[in-house]
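S.K.: Need the 3D shape of this:
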Amino acid sequence: MEKDKGPLLVLLGPTAVGKTALSLEIAKSWNAEIISGDSMQVYRGMDIGTAKIKQSEMDGVPHHMIDICDPAQPFSAAEFQDRARAAISDIHSRGKLPFIVGGTGLYVESLCYQYQFADIGSDETFRQRQEQYAEEHGSVALHAKLEEIDPEAAERLHPNDQRRIVRALEVYHLTGETFSSQQANQKRESPYELLLLGLTMDRAELYRRIEKRIDVMLEEGLVGEVERLLGMDAPPHTVPMQALGYKEIAAYLRGEMSYEAAVERLKRDTRRFAKRQLSWFRHMKDIHWIDAGENFHNNLIRIHAIIAGKFQGHLEYKSNQSFF
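M.R.: Prediction:
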């Protein structure tokens, strides 16, 4: 391990693949603190729809980058990068292992590598025109505009992710360069001694887990959570109203579709989102892929061996040595 680089452990994977349960076992074994790599879990009050871990479930493992801003407050990948890097430095200073867990590709990748978010500026008039276009023609039509000029970015962004779609269109409008081409020119050198673990799963089983998770979210009160957010009078284009799970239920609450249609759309869009997550991660290099559909205990053994091979000389390994 390079002496001037601190260690950074990362666990990636699509929604509902089982990151939370596995991350807690890994964190307890390696004296780690978890930094959420989920772009929606930064918002207070967005708990059920983001599958945010409860305080009672953390099992003593510190978690960072959760509940740090209000839903109406803008929060960018650049801000996430700044605040997460500060958290990493703090964790290092206390002799612990920083551990990124999440599924928002841009957020995690920008943190792992030395991404520079250029100050391209903005064009508020252009931005408002795109938002108006989405209101009149729908999010899919706005997504199609991006697909015409930047198919790679369109593949990675869900049609509901209106804020990032508008920004990608705005970047092209201001610079003449696509968002994906600018990302491709970013340095791929990490400021950390980086270890990337990725969870994957048979597609049919993942989709079954996604649908079951959504059923549980609804039982736990997702509709009420969205209703409370709507009560805050947030404009339709703000993050909470465009987020997966919130946009669909909000449409039902506004009388734009039936409850059954909203749930079916949510399940469909979440399946598509998971597919996009995997597509993003497949572009990243040096990921150790783990089949999360395999035996949990056996996967832990394999993961502990991978981590030990990378970090054993730097950090005290605390797992039961009988694993090996």
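S.K.: Please make it C-alpha for all contacts and neighbour counts, starting now.
M.R.: Will do.
S.K.: wait, what's in contact with Cys112?
M.R.: Cys112 makes contact with Ser190, Pro191, Tyr192, Leu194, according to CA atoms under 8 Å, 6 or more residues apart in numbering.
S.K.: Of these, which pair is most distant in space?
M.R.: For the contacts of Cys112, with distances taken as CA to CA, the pair at the greatest spread is Pro191 and Leu194 (8.3 Å).
S.K.: Okay, and which of the contacts of Cys112 map to strands?
M.R.: Under the assignment DSSP state E, those contribute Leu194 to strands.
S.K.: out of the contacts of Cys112, which one sits closest to Ile287?
M.R.: Leu194 (10.0 Å).
S.K.: for comparison, sequence B:
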Amino acid sequence: MLVGPTAVGKTELSLSVAEKFGCEIISGDSMQVYRGMDIGTAKLPPEERRGIPHHLIDVRDPKEPFSAADFQEACTAAIRDIHGRGRLPFIVGGTGLYVESVCYGYRFQSYGSDEAFRERMSAFAREHGSQALHDRLAEVDPPSARKLHPNDERRIIRALEIYELTGRPLSDLQSQERGDDKTSPYRLCLIGLTMDRAELYRRIDARVDKMLEQGLVKEVSRLLEEGVPRGAVSMQALGYKEIAAYLAGELDYEAAVTLLKRDTRHFAKRQLSWFRHMRDLQWVEAGEGRKNSDLFKEICAIIAGKFPFDLEYICS
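M.R.: As a prediction, the model looks like this:
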């Protein structure tokens, strides 16, 4: 598995690793599952995948929800299929809960829903602001509040909804789902890419600029015209919610772009925080002028130390 924050350079390295080890790649990105959401999710076009099979990309309509439990089920099935054909499953992505749920077999539960409660919380946020909503979560579930940015209204409301329905904080329930020992049904090789924070943030800003040049505004506009509601899970993705606000006249273009860059930087920070708590993860330092060929050799050495491969052959 190869994880790391957005824009750190996972995609190119993953292709090289997959070619060397005979892998099939499973996307560990919560939004690449949606069809028609290509630019904003940095989805690698099929013609650039070097003939390597990719799984869990373009498998859902953007009007439909997709959860960590859905990912766990689909990813587990993909792993069985790939392994059954004598190939190696290779999860690549940045959605921490999704990939960790597969690694350690989380036991997800259904807590139900309360649409009226969600509407009340949305109205509360509109009247009092997102920070006030976040403060409300901090009162009943401090650990969840620390993990969520005040602008992440959808997840904050869901955490409050679960507390309303169960009387227990989401953080406690998630701890129970994960279990204390975090044992895995798999033989894992977990590798994380990281780099200097300032350099990562420059890369994030450049990626956002490139997405806008590629037509992100048109992509979001098309999705809305096709009837994807702004409240859909898919439209909460970075890039889509900010541009949707611009198209609705709630933000001017410059403000939307500034917000998108800021929120993406915050998201990368949360990704790094999540992955740093993952057991058995071995970090590879990217950036600072390091060539992909050097990173590739370092990753190969980690893999060879975990599995019975010929290191001299692999790194040649």
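S.K.: TM-score for this pair?
M.R.: Once superposed, the chains reach a TM-score of 0.92 (TM-score structural alignment, normalised by the length of structure 2), with 311 aligned residues with a CA RMSD of 1.9 Å.
S.K.: Please list only the buried members of the contacts of Cys112 of structure 1.
M.R.: Applying 16 or more other CA atoms under 10 Å to the contacts of Cys112 of structure 1, the neighbour count classes Ser190, Tyr192, Leu194 as buried.
S.K.: does the last one really touch Pro98, like I thought?
M.R.: No. No contact is recorded between Leu194 of structure 1 and Pro98 when judged using CA atoms under 8 Å, the distance being 10.5 Å.
S.K.: Show the subsequent helix or strand relative to the helix or strand encompassing Leu229 of structure 1.
M.R.: Element membership for Leu229 of structure 1 (DSSP states H and E) is helix 222-230. Using DSSP H and E, the helix or strand that directly follows helix 222-230 of structure 1 along the chain is helix 239-242.
S.K.: ok, average deviation of the following helix or strand past that next one from structure 2?
M.R.: The helix or strand immediately downstream of helix 239-242 of structure 1 is helix 246-253, counting by DSSP H and E. By mean CA distance after the TM-score superposition for structure 1, the fitted helix 246-253 of structure 1 averages 1.0 Å away from its aligned residues in structure 2.
S.K.: what's the matching range in structure 2 for helix 246-253 of structure 1?
M.R.: With TM-score structural alignment applied, helix 246-253 of structure 1 matches the range 240-247 in structure 2.
S.K.: What are the buried residues along that stretch?
M.R.: For stretch 240-247 of structure 2, by 16+ other CA under 10 Å, it's Tyr240, Lys241, Glu242, Ile243, Ala244, Tyr246, Leu247.
S.K.: do the same with stretch 31-41 of structure 2
M.R.: Met31, Gln32, Val33, Tyr34, Gly36, Met37, Asp38, Ile39, Gly40, Thr41.
S.K.: next one: that stretch to chain centre, how far?
M.R.: Offset of stretch 31-41 of structure 2 from its chain centre (CA atoms, centre = their mean, to the nearest Å): 12 Å.
S.K.: I'd like to know which part of structure 1 that stretch is aligned with, by residue numbers.
M.R.: Stretch 31-41 of structure 2 maps onto residues 40-50 of structure 1, going by TM-score structural alignment.
S.K.: can I assume Ala118 of structure 1 sits in a helix?
M.R.: No. Using DSSP: H, G, I helix; E, B strand; the rest coil, the assignment for Ala118 of structure 1 is coil, not a helix.
S.K.: For the aligned partner of it in structure 2, which non-adjacent residue is spatially closest?
M.R.: In structure 2, the residue paired with Ala118 of structure 1 is Gln109, using TM-score structural alignment. In this structure, Gln109 of structure 2 finds its nearest non-sequential neighbour in Glu177, 7.6 Å apart by CA to CA, 6 or more residues apart in numbering.
S.K.: now swap in Leu111 of structure 1 and tell me
M.R.: Gln81 (5.4 Å).
S.K.: list the contacts for the one you found?
M.R.: Gln81 of structure 1 makes contacts with Tyr107, Ser110, Leu111, as judged by CA under 8 Å, 6+ apart.
S.K.: ok, so of those, who is nearest Glu211 of structure 1?
M.R.: Nearest to Glu211 of structure 1 among the contacts of Gln81 of structure 1, with distances taken as CA to CA, is Tyr107, at 25.2 Å.
S.K.: re the thing from before, measure the residue nearest to Leu111 of structure 1 to Ala32 of structure 1 for me?
M.R.: 19 Å (CA to CA, to the nearest Å).
S.K.: Equivalent analysis for His137 of structure 1, please.
M.R.: From His137 of structure 1 to Ala32 of structure 1 the distance is 47 Å (CA to CA).
S.K.: Leu244 of structure 1 too?
M.R.: Leu244 of structure 1 is 29 Å from Ala32 of structure 1, where distance means CA to CA.
S.K.: Which of these two has more residues huddled nearby?
M.R.: Ala32 (25 against 22; other CA atoms under 10 Å).
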